[in-house]
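Trainee: just the structure for this:
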Amino acid sequence: MKCPFCKHPGTQVVDTRENEEGDSIRRRRRCVSCDKRFTTYEVVELRMPQVVKQNGMRSEFDEEKLRTSFTRALHKRPVPTELVDAAIDNVTQKVFAIGEREIGSRQIGEMVMKELLKLDKVAYIRFASVYKSFQDVGDFSDAIDAVKNPRRRQNEKK
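Mentor: Below you'll find the model as predicted:
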């Protein structure tokens, strides 16, 4: 750590303290050259992966876009906000847990569909109709049949 006063590269840590939440560390340092003291803070920096869209464009992961997707699918559905927040947290944690620098938007869409299926079947169908670009009534019928018969849904994945 360079001294901010004289730019000398040598400093000593005089005191170290963790904050109350345990998510950062405060260090008092002393420059070995000019003997001045200063404070530094260490915090964990977590980076979400970049989202690779179907057209190849990349963008930052945006939890608000995720929330918008859930909100649109669940519009006027009797699902408590706490459950929606938990579902969004689940998707966010799964995206982060993958540990890659990039993730496909399709992968995120599949995660959202799984969470919506747990929350509300109508919301699942709404999201699936946009996500899978349903072309006609038959697509809706197939999706409804898959929701009614979970074994069929598992066979479709194979």
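Trainee: use CA for all of it now, contacts and neighbours both
Mentor: OK.
Trainee: nearest residue to residue 30 other than its sequence neighbours?
Mentor: residue 37 (4.4 Å; CA to CA, 6 or more residues apart in numbering).
Trainee: please identify the helix or strand for the residue nearest to residue 73 when sequence neighbours are not counted.
Mentor: Nearest residue to residue 73, sequence neighbours excluded (CA to CA, 6+ apart): residue 123, at 4.7 Å. Using DSSP states H and E, residue 123 sits in helix 121-131.
Trainee: another for comparison:
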Amino acid sequence: VVIKQDNSRQLFDRNKLLAGLHRACEKTPVTNLQLEQLVANIENKLASQGDPEVSSRAIGELVMTELANLSEVAYVRFASVYRRFDDITGFEAELAQIRAKKNVADTAP
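Mentor: The predicted structure follows:
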């Protein structure tokens, strides 16, 4: 069960998550198989937590983590909707975080 931001609850909908990921990955080289694997990873992580309820925020953060490893473009697209940027400053800050993480990963031994 997913706890929405307004505290309402609804059943976890794998297809809804997959549809959102498809929108974020439009016109990128990300394949359907990669998206299916990403959703399976998220489902496995949620199941391993052992809690029958999970916040939509927690799901969103898992998606962001998985997308960051898959496609920077898809990550930014998803983040722009998920984080609800009010202006370009928030968007630029998100891009700066991506660049910083990438630089750390590139310099790691």
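Trainee: re the thing from before, need the counterpart of the residue nearest to residue 30 of the first structure in the second structure.
Mentor: Residue pairing (TM-score structural alignment): residue 37 of the first structure is not matched to any residue of the second structure.
Trainee: what about residue 16 of the second structure, how many residues close to it?
Mentor: A count of nearby residues for residue 16 of the second structure, using other CA atoms under 10 Å, gives 10.
Trainee: after superposition, how close is the longest helix along the first structure to the second structure?
Mentor: Looking across the first structure with DSSP state H, the single longest helix is helix 81-97. Helix 81-97 of the first structure, aligned to the second structure and superposed, deviates on average by 1.0 Å (mean CA distance after the TM-score superposition for the first structure).
Trainee: what residues in the second structure pair up with that helix?
Mentor: With TM-score structural alignment as the criterion, helix 81-97 of the first structure aligns to 32-48.
Trainee: can you list the buried residues in that stretch?
Mentor: Neighbour-count burial for stretch 32-48 of the second structure flags 35, 38, 39, 42, 46 (criterion: 16 or more other CA atoms under 10 Å).
Trainee: how much space separates the second one from residue 85 of the second structure?
Mentor: Summarising the geometry, the distance separating residue 38 of the second structure from residue 85 of the second structure, computed by CA to CA, to the nearest Å, is 24 Å.
Trainee: that older thread, what residue of the second structure takes the place of the residue nearest to residue 73 of the first structure?
Mentor: So, by TM-score structural alignment, residue 123 of the first structure is matched to residue 74.
Trainee: thought its match was touching residue 29?
Mentor: No. Contact criterion CA atoms under 8 Å: residue 74 of the second structure and residue 29 do not qualify, at 10.0 Å.
Trainee: give me the more crowded residue out of the two.
Mentor: Between residue 74 of the second structure and residue 29, counted using other CA under 10 Å, residue 74 has the larger neighbour count: 22 against 10.
Trainee: mind listing what the more buried one touches?
Mentor: 21, 24, 25, 26, 28, 67, 68 (CA atoms under 8 Å, 6 or more residues apart in numbering).
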